[in-house]
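A.B. asks: prediction below, plus the sequence it came from.
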Amino acid sequence: MCITLSLITLIWFSKTQPVTLTSVACENVLHTCQQGVIPWTRCYEENIATCRQGRILRQNFIRLMVNSSQEAEVSPTIQHRVHIPSSALQRSGGAESVDEVLLVATVIDSTFFKLSPPRVKGKGRALIPDQPTHRQGIVMDGLVLAVRAGNHAVTNLPQPIILTFKRNKQVENGMCVFWQESQLDNGTGSWSTDGCDTSDKGNEFICSCNHLSFFAVLVNPVLSVDKSTAVNLSYITYIGSALSIFFTVISLIIYISLQRRRPEKAIGVHMQLTGALLCLHLSFLLCSFWVWLLDENAESRVCQVLGLFLHWSLLASFSWAALEGFHLYLLLVRVFNIYVRRYLLKLSLVGWGFPTLIVMACGISGVYGKYSLELRDDNNHNSTAQMCWMSSEFPQRLLVSYITTLAFPCLVILCNSCMLGLVVVKLRQLRGGRRGTESTSGWKKMNREKATKLWKDCATVLGLSCVLGLPWGLASTTYISLPGIYVFTILNSLQGVFMFLWSVALICKPRSDDNSSVRDPSTQKMMTTSFNK
């Protein structure tokens, strides 16, 4: 019995005490620490300085004694360089005054660092103030730089440690981070920017940190743009969305009056699209200002509902843009003898039902919440802005976002672009056919009208482009240049204004149709179909 208790005590004591791997080769420390009970990062930091140096020197691994009264600079790889001031080396020796300290610098594969899942907050439970913030992004080159000096932790340094990460290829939005262990003590953690500043020199990232740890550069994070640019784009978006809300309300009034005078299915589809755009711009403004009105650390179910509403409105806008393209296909390709029972009702089931099913599935999964935007000012200092959207802490947020806000819109834009091309072909065929029937005496008159009709055709194509949602296709230009971002923001924030102009054009359309019906009976026959009555 005593022997059993002694064994249990010995096992418990060994698990709760730090592991000393003095007999393990340095190249095996990482593998051995991963087999232990304590977090491997803590075990690695404690034993990498006391491990046994093998006969074959490990690549990308530097361990040497340096003078504590002088600055030290080492480069474990050609892409990584570490500069440590003398004050940091002296502090690493602890209270004792030492002439030399052991400096270790190496690189580790980023796949060994496991991100901890976001903490699910129960009802009535507040956020933990010191809970680490998850930084989204990809570790540049998949390598993490580990730096260790002396036998004591080095933190809150008056002179920062300078770490240089060279770029092998063109990347953007770099952010210096270090590895912070999870409070759960399960070997997971998160990337944090506390105590580290980032400086982008074009061909390399310079990290200034006030401590020693595992360092890396996250590239292509959730969003990292210049702060002044983000402020300008925000003002443009807010003003454009406010104007869109005002003009979409007027457009709905116009469409309702037109529907009463001449009920057409095309007007009904336009009215549904305008309603979706109204919801989109209204929900965007609510999601943007709601977090600003609340405390940043406050948990709010309202923010989750607003994020759901914004996602639903966005999907509904693209769904009705796709249905606009489908309706245009029926008008241009299958012009005559079309009858669909309860046509608008069936379109509404698709236009409103599809987004509802998607957001219900996402809402049950807990996708929605606060979305963090990483902003960078002129001094390369990072700050965070928030809005109600898909939560940054949701693990599958990127997958859901890519499918619902990238793949689906791209499919809609591709199909509607084909429809717009078909419109251009039909207009050219119509103009060409009419030219063939004109007599020689009528050429002068046609030449006088040619410029006017060309402008009308261009206006029709531009109007249909906005109705079909093709300005969203300019999102591809945001990856090329800053002017592309401004053009994309301006055009898409003013969608409600464009829909208003299209509704005004429909009001003026009957007069032009009446004036041209005698001269152009083929056009009247094409547009006045059993499907459009």
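C.D. replies: That came in fine, so what should we check first?

A.B. asks: contacts, neighbours, all on C-alpha from now
C.D. replies: Fine.

A.B. asks: let's verify the nearest residue to residue 139 once chain neighbours are set aside: helix, strand, or coil?
C.D. replies: With sequence-adjacent residues excluded and distances taken as C-alpha to C-alpha, 6 or more residues apart in numbering, residue 139 is closest to residue 218, at 4.6 Å. Following DSSP: H, G, I helix; E, B strand; the rest coil, the label given to residue 218 is strand.

A.B. asks: any idea how far residue 218 lies from residue 355?
C.D. replies: 33 Å (C-alpha to C-alpha, to the nearest Å).

A.B. asks: and the strands in the stretch 1-150 of the chain, which stretches?
C.D. replies: 61-67, 72-77, 80-84, 100-109, 114-115, 138-139, 143-149 (DSSP state E, counting those that start in this stretch).

A.B. asks: the longest one packs against which elements?
C.D. replies: Applying 3 or more C-alpha pairs under 8 Å, 6 or more residues apart in numbering; DSSP states H and E, we find strand 100-109 packed against strand 61-67, strand 72-77, strand 143-149.

A.B. asks: what's the closest of the strands of the stretch 1-150 of the chain to residue 245?
C.D. replies: strand 138-139 (37.9 Å; C-alpha to C-alpha).

A.B. asks: buried residues, the biggest helix by length in the chain. List them.
C.D. replies: Scanning the chain for the helix with the most residues, using DSSP state H, yields helix 227-261. Going by neighbour count (16 or more other C-alpha atoms under 10 Å), the buried part of helix 227-261 is 227, 230, 233, 236-245, 247-248, 250-252, 254-255, 258-259.

A.B. asks: just the terminal-to-terminal distance for stretch 158-175.
C.D. replies: 22 Å.

A.B. asks: do stretch 149-164 as well
C.D. replies: 18 Å.

A.B. asks: likewise for stretch 209-224?
C.D. replies: First residue to last in stretch 209-224 (C-alpha to C-alpha) measures 20 Å.

A.B. asks: what do you get for stretch 186-195?
C.D. replies: Termini of stretch 186-195 sit 24 Å apart (C-alpha to C-alpha).

A.B. asks: re earlier: next structured bit after the longest helix of the chain?
C.D. replies: helix 265-293 (DSSP states H and E).

A.B. asks: where's that next one relative to the chain centroid, distance-wise?
C.D. replies: 21 Å (C-alpha atoms, centre = their mean, to the nearest Å).

A.B. asks: dropping in the other structure now:
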Amino acid sequence: MEQNPKSVRMWIITCLLFILGQAMENDRDFKMCGTWRHGNASRNLKSDLKVGCKVIEISANESTLSIQGSITAKCTRSSSIPLESNPLQNPSHFCVFWEPLLDLMIVEVNGKKYTLCESHGLQGTCCTDLSLEDQKIATLYGIENGSIHGDTISYNVMELYRFRGDTINCKEKFCDEASQKRSGANMIEEVVMKSNKTGRVDLPCAQSTIIEIKEGFTGLNFTLPAPRTVAPNMTPTVYLPSCLKSQSTITSKVVCTYYKDKSLFQRGSSDAVLLDDIVGLSVENEIIKNLPEPVRIRFHHSALPANLSRRCVSWDTREDNEVTWKYDGCETEIHDTETECRCNHLTYFAILVQVEQKATVRHLEALTFITAVGCAVSLVSCLVLFYWLCKRSLYSKRVKKTQISLVHRGLVVAIFLLCLFFILTGTMANVGKKIVCQITGSLLHYALLSTLCWMAMEVFHTFLLIRKVFNSTLPTWIFYLVGFGLPVLLVGILLLIENVYDVDIYGERKIVPSDDVNNPYRMCWMLENDKSLLAHYIINVGLLAVVVSSGAVMLFLVVREIHNRPDWKKIHVAFLSIWGLTCLFGTTWGLGFLDFGPVSETILFIFCIINSLQGFFLMLRYYALERMKKKDRSISDGSSSGSSKQHMLQTYEKS
């Protein structure tokens, strides 16, 4: 039996309508578009909208595009709007947009928008889930290529489309949809911003406050709205600085949203533990960064266990597809039952407190005491050794010995500065001035880099002497440039980054003892944010690895050069040479790479003792060598044995 082509086409359309009707049941917002075939005479847009939830009819004829029915929550509108007539623009494209949560309806004809219903705020009960109920075929004029959300309903010319709606709790459904999407926080803030309302806006998943800032805004301190289940004294407070007001706009809207449910933010961040309270801040049509005065958010919470710490973090949901909490741009001020976040940026993101296990150090008091005593002894030793080296340089007539003394003096000065600033760093941190701690931290970093650079110069100069690469000495300025100039360049770059990108690299660093977590040791050093840690691993760890590895290689070469000499068989001579060269070449700093496993505490004690006393060991080595040289000269009786022994003990002075 042969079927009528027209019947087949209608059957396909009917099936498609049924499928679309089922699919649209989960669509909150409504968008119906089509091509309006009309005459060349004047045209108008007719509306007749009423409160209720029955049907909405979208129809068209030769001169009128009509939207009528009962689907609004508060809007009642009956009007006829004349449209721009252009005989050459036929047919016309149109779309009908309906947002039930906002009670907002907009019709767009040939790119021009007409608002039929203004937003009346966020609606609790609304008419949504519009599904196609009926349609009527036209002869000549009407709607062609009608579609819903981009899916074509019919290619034929239709006179009328009728849609039926259902009454639901629109706020609850919106929150359910937002919780299923990574951009759910953005959805909430965008809808609140579009509600054309100031003051409090309530949703089941969030409570917002819309603040309008105008000319003369001097700042505002307020408490965020909260659900009834939350005590008023436990809700966050926010301070908005006056610099939020943009000079390019007369008025701006700021949306401050309080999220008690962290499910919108926790997904994908299972390794992070967040406090329940989360605050989202955004400014209408603006991205705010590098504020001269920070936004302050104060979170109130119950007292946390002593073994937990708190830090303020932020997440820009528009830039990060994954949940990535960052420390940049926020400072944390901690009190017993409060945590204040001071942040220099503001956009569509959440500011919250992250709770993490504290990294504690065992025996911190003993380690601090040992290091302080060792540094004090090294300070005195460096002064004595520097005097001896300067005196020796004045009386020396050999150029190479003078240059060797120069390298030694540079290392002694660097170790002196390192010990001095390390002793001062705890005192300066307790002064409480941020700028003072930043300066002290940068000076301590400079002294550390200078010490490592001069150790590298010791290795390089010894290599030149042992291998006799050059017959003449190197210019003195090369040693000063590397030993004192390179650290200035590296620290200067980090300080420039601080000022240009407004990222704190130096400042107060807290080291928490395991036996008293409430009384951390404060020092001025590099901070623990992402950029500081990156600089630490690249500059500090990288330079240390170069010095330790090259020093170990040079130590091996020196020992191999002299191990066959007769005097090398004596235990005290061998120990003195190896120990002295080990300190001189910085290989004792390699213990820092062994700080792991069951022997980590032992390694940490050895590291602190040896390296804090490094200045003392160098002075002791120099004194022992001088005594042995005098003894050899007294018994040599003009023989070469004394000079041979002196030559062996001062291996890196070989010429």
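C.D. replies: Sure, I can see it. All figures in this text were calculated on a predicted structure; none of them were measured in a lab.

A.B. asks: how close are the two chains, by TM-score?
C.D. replies: The TM-score (TM-score structural alignment, normalised by the length of structure 1) is 0.60; 395 aligned residues with a C-alpha RMSD of 5.0 Å.

A.B. asks: can you tell me which of the strands of the stretch 1-150 of structure 1 is packed in deepest?
C.D. replies: By mean neighbour count, with neighbours taken as mean count of other C-alpha atoms under 10 Å, strand 143-149 ranks first of the strands of the stretch 1-150 of structure 1 at a mean of 23.

A.B. asks: what's the angle from the next helix-or-strand element following that one to strand 80-84?
C.D. replies: Next along the chain after strand 143-149 of structure 1, taking DSSP H and E as the criterion, comes strand 161-166. For strand 161-166 of structure 1 against strand 80-84, the angle by axes from the mean of the first three to the mean of the last three C-alpha atoms, to 10 degrees is 170 degrees.

A.B. asks: let's have the helices and strands packed on strand 100-109 of structure 1 in CSV, adding distance to residue 482 of structure 1.
C.D. replies: Output for these, formatted as CSV (distance: least, C-alpha to C-alpha, whole Å):
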stretch, distance to residue 482 of structure 1
strand 61-67, 41
strand 72-77, 34
strand 143-149, 30
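
A.B. asks: out of those, nearest to residue 41 of structure 1?
C.D. replies: strand 143-149 (9.9 Å).

A.B. asks: okay, and that closest one goes to which residues in structure 2?
C.D. replies: Under the alignment (TM-score structural alignment), strand 143-149 of structure 1 falls on nothing in structure 2.

A.B. asks: residue contacts, residue 502 of structure 1?
C.D. replies: Listed by C-alpha atoms under 8 Å, 6 or more residues apart in numbering, the contact set of residue 502 of structure 1 reads residue 463.

A.B. asks: just give me the match in structure 2 for it.
C.D. replies: Residue 502 of structure 1 maps onto residue 621 in structure 2, by TM-score structural alignment.

A.B. asks: which SS state does that match fall under?
C.D. replies: With three-state DSSP as the criterion, residue 621 of structure 2 reads helix.

A.B. asks: quick one: it from residue 522 of structure 2, how far?
C.D. replies: For residue 621 of structure 2, the distance to residue 522 of structure 2 - C-alpha to C-alpha - is 34 Å.

A.B. asks: again, but for residue 189 of structure 2
C.D. replies: Applying C-alpha to C-alpha to residue 189 of structure 2 and residue 522 of structure 2 gives a distance of 40 Å.

A.B. asks: likewise residue 303 of structure 2?
C.D. replies: Residue 303 of structure 2 is 23 Å from residue 522 of structure 2, by C-alpha to C-alpha.

A.B. asks: now name the helix or strand holding residue 310 of structure 2.
C.D. replies: Residue 310 of structure 2 belongs to strand 308-316, assigned by DSSP H and E.

A.B. asks: which residues does the residue most central in space within structure 2 contact?
C.D. replies: Centroid check for structure 2 by C-alpha atoms, centre = their mean gives residue 326 as the closest residue, at 3.3 Å. Neighbouring residues of residue 326 of structure 2 by C-alpha under 8 Å, 6+ apart: 313-315.

A.B. asks: before we move on, back to that, which one, of the strands of the stretch 1-150 of structure 1, ends up nearest to residue 34 of structure 1?
C.D. replies: Using C-alpha to C-alpha, the strands of the stretch 1-150 of structure 1 put strand 114-115 closest to residue 34 of structure 1, at 11.8 Å.

A.B. asks: centre of the chain versus that closest one, how much separation?
C.D. replies: For strand 114-115 of structure 1 - counting by C-alpha atoms, centre = their mean - the centre lies 21 Å from the chain centre.

A.B. asks: what's that strand packed up against?
C.D. replies: strand 188-192.

A.B. asks: what is the subsequent helix or strand relative to the strand it packs on?
C.D. replies: strand 196-200.

A.B. asks: contacting residues around that next one?
C.D. replies: 174-178, 205-210, 380-382.

A.B. asks: and that strand, what's buried?
C.D. replies: Neighbour-count burial for strand 196-200 of structure 1, with 16+ other C-alpha under 10 Å as criterion, is recorded at 196-199.

A.B. asks: and for stretch 30-44 of structure 1?
C.D. replies: Applying 16+ other C-alpha under 10 Å to stretch 30-44 of structure 1 flags 30, 33-34, 37-41, 43-44 as buried.

A.B. asks: turn those residues into JSON lines, including distance to residue 430 of structure 1.
C.D. replies: Rendered in JSON lines, the data for those read as follows (distance: C-alpha to C-alpha, whole Å):
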{"residue": "30", "distance to residue 430 of structure 1": "74"}
{"residue": "33", "distance to residue 430 of structure 1": "76"}
{"residue": "34", "distance to residue 430 of structure 1": "73"}
{"residue": "37", "distance to residue 430 of structure 1": "78"}
{"residue": "38", "distance to residue 430 of structure 1": "77"}
{"residue": "39", "distance to residue 430 of structure 1": "74"}
{"residue": "40", "distance to residue 430 of structure 1": "73"}
{"residue": "41", "distance to residue 430 of structure 1": "72"}
{"residue": "43", "distance to residue 430 of structure 1": "78"}
{"residue": "44", "distance to residue 430 of structure 1": "76"}
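
A.B. asks: and residue 143 of structure 2, how many residues sit next to it?
C.D. replies: 31 (other C-alpha atoms under 10 Å).
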